[in-house]
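Asker: Fold the stuff below for me.
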Amino acid sequence: MRKGMTGAQLALRFLLELASLVALAVGGYGARPDGPVVLRVLIALALPVLAVVLWGRYAAPRRPVRGPAALWYGVQLLVWGGSVALLAVGGHPWWAFGLGAAMAVNTVALRSLGEWSPEVER
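Answerer: Modelled structure (predicted):
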């Protein structure tokens, strides 16, 4: 039962990571509604790319940089918190609330299963 629950929570975690990339793009585009479209598109493209680079280097289970735990937590907070904040600022507060709630519940579940800490490697 525990193995199935862990697998389901890890799969949900992956989907939430993908959703955070979409939220960064949508929120980045909508954060400056009065700005030029070219700038908005560039922001919408740059934010997810930056998040992927940071996540892959410092927060992924197979990350190449094994820095202090504060760095691991900080990158996750920056990417996930930023995606929720930008989604809210970009005019989608209910989507931001739902995404943030799902992220929080998933993080608590994975922590209780022993699968969410900087020491976990896959």
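Asker: make it CA atoms for all contacts and neighbour counts henceforth
Answerer: OK.
Asker: how close does A101 sit to L16?
Answerer: 11 Å (C-alpha to C-alpha, to the nearest Å).
Asker: who's more crowded, these two?
Answerer: Neighbour count, other C-alpha atoms under 10 Å: between A101 and L16, L16 has more, with 19 against 13.
Asker: Now the second one, please; I'll put the structures next to each other:
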Amino acid sequence: MTASDDHSHLTALRGRPWWFAANEVLAFVLELVAIGCLAWWGFTAVDGWAASLLLGLGTPAAAVVLWALFAAPRARVRLPLAGVLAVKAVVLGGGAAAVHGTGHPVAAAVLAVVLVVNTGLAEFSRRRV
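Answerer: Model prediction:
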């Protein structure tokens, strides 16, 4: 990201309520958390170092590529809203499912609720402005 990218992003936030910017920051943090959860699951899901390494690195890498291609603000492929939400459901929902897969169902449910509320609010807010 260049300085001009930072400036254009900040310009896009001007004139918006404070909660919009806070929700955007939370969305970014949740994206990173989901990627981290996928890695955590991958490294602990199977026995054997080779399989663990493959899943631990490959699963989050695949999620990052999927996100960059279809769900990122500057995605390579512009999908309609339903497509973007489907990709977000796979990646973010996969993060929550990964937490469940590591044996933490309550944390997975809390994460899933936060992800749904945050994504819903973000998409609704982005479309209204």
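Asker: can you give me the offset of the helix or strand harbouring T119 of structure 2 from its chain's centre?
Answerer: According to DSSP states H and E, T119 of structure 2 maps onto helix 105-128. Chain-centre distance of helix 105-128 of structure 2: 10 Å, with C-alpha atoms, centre = their mean, to the nearest Å.
Asker: and that helix, what does it pack onto?
Answerer: helix 18-44, helix 81-101 (3 or more C-alpha pairs under 8 Å, 6 or more residues apart in numbering; DSSP states H and E).
Asker: so what's the residue most central in space within structure 2 up against?
Answerer: Closest residue to the average C-alpha location of structure 2: E31 at 2.8 Å, with C-alpha atoms, centre = their mean. Listed by C-alpha atoms under 8 Å, 6 or more residues apart in numbering, the contact partners of E31 of structure 2 are L92.
Asker: ok, now how distant is it from L111 of structure 2?
Answerer: For E31 of structure 2, the distance to L111 of structure 2 equals 11 Å [C-alpha to C-alpha].
Asker: now swap in L81 of structure 2 and tell me
Answerer: Counting by C-alpha to C-alpha, the gap from L81 of structure 2 to L111 of structure 2 is 22 Å.
Asker: do the same with A82 of structure 2
Answerer: Taking C-alpha to C-alpha, one finds A82 of structure 2 at 22 Å from L111 of structure 2.
Asker: next one: H104 of structure 2
Answerer: H104 of structure 2 is 11 Å from L111 of structure 2, by C-alpha to C-alpha.
Asker: Pick out whichever of those two has more residues nearby.
Answerer: L111 (22 against 13).
Asker: That one corresponds to which position in structure 1?
Answerer: Counting by TM-score structural alignment, L111 of structure 2 lines up with L99 in structure 1.
Asker: what do you get for A34 of structure 2?
Answerer: In structure 1, A34 of structure 2 lands on S20 (TM-score structural alignment).
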